[in-house]
Every structure is written in structure tokens, then in C-alpha cells.
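> got a predicted structure here, sequence first:
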Amino acid sequence: MTPPEGPVAGEDAEAAGCLAAVSCVSVLAKRADFLRAARARRQGTPGFLLQARLREAGEPADGIRIGFTCSKKIGNAVTRNRAKRRLREIARMVIPAHGREGWDYVLVGRPAATVERPFDVLLADLENALSRVHAQRHKEAGP
């Protein structure tokens, strides 16, 4: 049995078009990044909540960044970890193709639904949520 291929990095990622490359997507780790995403655009789905924001020009990170969170409302540690694994997998499959460069995305698990919802439906939910988030227009400042 051969081990699975690792992430594509550097010039190989560019040659692969970055669609199958895990290195194009980095993971959010700082609380401040999660808080900024929470104040930005939101799109709810039955299986999870998607929070998304376009990073400002002065922010140093390039590419797409994504974070995952599941509160204790989801259930015990085993259930929360399963929910996060499912969210990571749908993000791995959808974000490189449908996400946009310079955006931060946070997937927030929902009690019961994230773990129990069929996987193919979760994939479709993320694709629809991304298209809706990117279709939203910025609100213009009023007088």
C-alpha cells in the first residue's frame, strides 16, 4: 500500500493550477482573524454557517485562508471532532475551485446537522453558500 500524496507546494502548485493543491489554502489560527470574519458576510445553510470576508490590501497573507469552529453546542469532543473533520473535507474539495484569492472563510458547525447531514448535500451547501457570498454587493454609505 502506498502512502497518499502530500500537498503540492511551490512551483508544482502553480503548475497544478492550484486546484488540487492544499498549499494554496492556509488555515486561520489567530482569534483576531476569526473575529474579523465573524463581523463580515454570513451565509447560513442547514449544515453549517459560512462567514467570509475580503482581506484588506494591507494584510500580509496571500491566497485563500479558512478556519473551522464547532462549539460545545455540537456535542461532546468526539462529535465536535467529527463535525470539524467533515467541514475540513468539504472545504478541501470545494474551496480551491470556488473560493477567491484574498478571502478568509470560516465554517461554523451546527448542532446535529453538521454530523448527520449527507455528505453530498454538505458539498452542495458550501458551493451555494460561496456563490451567494460572492454575489452580495457592498452596502453603500448613505447620507
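Thanks, I have it. From a predicted model like this one, the values you see are computed outputs, not experimental measurements.
> from here on, contacts and neighbour counts on C-alpha atoms
Noted.
> next one: Val22 relative to Ala83, how far apart?
Using Cα to Cα, to the nearest Å, Val22 is found at 20 Å from Ala83.
> got another, please set it beside the one above:
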Amino acid sequence: MPARPPRLTQRREFQRAAARGQKVARPGLVLQALPQPGQALRVGFTVTKKVGNAVVRNRTKRRLREAARLLLGDGRVAGYDLVLIGRDATAGRDFRTLMGDLRGAMKQAGIAIPDRAE
């Protein structure tokens, strides 16, 4: 089972990724990717108050966390700070489609996800 990737926790880390990172929008999420050569992968999650009530926002973040854990939790990707921003469609989107959104956004941002060696 993949482990949880390390997190971005401080506001300034989110702001740095927003200001300097590459932004990629998909129907289910927005990805902000900031290269950090020589560093471990770190992931942050956020959902604005424009998206539903607290229950919907929490569900959205849980779905984003699980998608990131499944796709990035095995340590095959390093050297980036990623911010995943939930959208209105994230909470109700089919999970396979949401995973596809994340894969596509990462590919568009130039982040290679190596195939699993199973």
C-alpha cells in the first residue's frame, strides 16, 4: 500500500508554488507544480470556500489526498512541490476520472510518472 506523500503545510509554501509554479487546470482539479531539484516530493491540498459547504470541501480534499496517495505515494516522483486545488466538480466526479485528471495534469506540467515495477 502506498504511503502518504509529505505535505506542504505553511501558507508561504502554497504561495510560492502559486507565484512561481506552473499551473494546469483540468475539470476535476487544478495543479500547481514548482520544481525543487534535489528535494523530496511534497504535496499540498486546498479548496476555496466558493466550493460548497464544509462537508463538500472536506470530501473534495479527502478525494484529492487519496488520488495523490495512490499516484505519488510510492516515492517514484521527486523534486517537486505540488498543490492540488479542488474544484466544484471534484467531489462528485468518478474517482477513475479524477485519477485521470491528475495524471493528465502532471503529464501536461512535464512531471513524468515512471511505470510501476511489479
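That came through fine. Please read these numbers as outputs of a predicted model, since none were measured by experiment.
> sorry, back to before: which of Val22 and Ala83 of the first structure has more neighbours?
Ala83 (27 against 16; other Cα atoms under 10 Å).
> measure how buried the residue nearest to Pro27 of the second structure when sequence neighbours are not counted is and give me the count.
Spatially, and ignoring its direct neighbours in sequence, Pro27 of the second structure is nearest to Ala89 (6.8 Å; Cα to Cα, 6 or more residues apart in numbering). Look at Ala89 of the second structure: counted by other Cα under 10 Å, it has 14 neighbours.
> over to Arg39 of the first structure?
11.
> that one and Asp104 of the first structure: what is the separation?
Arg39 of the first structure is 12 Å from Asp104 of the first structure, by Cα to Cα.
> one more: Ile95 of the first structure?
11 Å.
> what of Ala135 of the first structure?
Taken as Cα to Cα, the span from Ala135 of the first structure to Asp104 of the first structure is 16 Å.
> average offset between the lengthiest helix in the first structure and the second structure?
Secondary structure of the first structure per DSSP state H: the longest helix is helix 77-98. Mean deviation of helix 77-98 of the first structure relative to the second structure after superposition (mean Cα distance after the TM-score superposition for the first structure): 1.3 Å.
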